[in-house]
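A.B. asks: this one's structure only:
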């Protein structure tokens, strides 16, 4: 499954503000940013992203994924401290 297809599918499925999908068929890295992650723990955040992708993982269209999730505030803080 191509990165742009994963990105398009997740953006249609989950109300996210930003989404970055990189990698290849062996390992996909997903960085998701959105208000949807406010007030929930890291496991719950990852489950939101993982759930719609489960069928593609089972069908072996996606081999492995790495999921990083952020609220808008967390994302802004992370990118401010890098500079």
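C.D. replies: On my side now, so go ahead. As the structure is a prediction and not an experimental result, all values here were calculated from the model.
A.B. asks: Going by C-alpha atoms from here, please, whenever you check contacts or count neighbours.
C.D. replies: Fine.
A.B. asks: how deep is residue 56 tucked in, by neighbour count?
C.D. replies: 13 (other Cα atoms under 10 Å).
A.B. asks: meant to ask about residue 10, not that
C.D. replies: Counted with other Cα under 10 Å, residue 10 comes out at 20.
A.B. asks: contacting residues around it?
C.D. replies: Residues counted as contacts of residue 10 (Cα atoms under 8 Å, 6 or more residues apart in numbering) are 49, 52.
A.B. asks: Second structure for comparison follows:
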């Protein structure tokens, strides 16, 4: 699986999200920025993303995912 495929999948599932994906094969690092994360704890944010990846994880298409999740405001603050 390619990073671009993971990016397209998540962009189609999480409205208005900015998705940055690094990696290839079955190991990926994700940065997901979306307004839907506002007011959610980090674990809930990750669950929201994993919901869209679980089928591929179960099938072995994706083996490892590392992710960071941000609201647009949090992301802007990080970019400084």
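C.D. replies: It's in. This structure is a prediction, so every number in the text was calculated from the model and none was measured.
A.B. asks: quick one: contacts of the lengthiest helix in structure 1?
C.D. replies: If you go by DSSP state H, structure 1 has its longest helix at helix 42-58. Outside helix 42-58 of structure 1, the residues that touch it by Cα under 8 Å, 6+ apart are 10, 13, 14, 37, 62, 63, 64, 67, 68, 69.
A.B. asks: now stretch 67-80 of structure 1
C.D. replies: 17, 29-38, 42, 45-46, 49.
A.B. asks: For PyMOL, write the select line for the buried members of those residues.
C.D. replies: Buried residues within these, by 16 or more other Cα atoms under 10 Å, are selected in PyMOL with:
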select buried, resi 29+30+31+32+33+34+36+37+45+46+49
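A.B. asks: what's the farthest-apart pair in the contacts of stretch 67-80 of structure 1?
C.D. replies: 29 and 38 (21.2 Å; Cα to Cα).
A.B. asks: pretty sure residue 8 of structure 1 is in a helix, no?
C.D. replies: Yes. Residue 8 of structure 1: assigned to a helix according to DSSP: H, G, I helix; E, B strand; the rest coil.
A.B. asks: Give me the distance between it and residue 20 of structure 1.
C.D. replies: 10 Å (Cα to Cα, to the nearest Å).
A.B. asks: coming back round to it: list the buried ones in the longest helix of structure 1?
C.D. replies: For helix 42-58 of structure 1, by 16+ other Cα under 10 Å, it's 45, 46, 48, 49, 50, 53.
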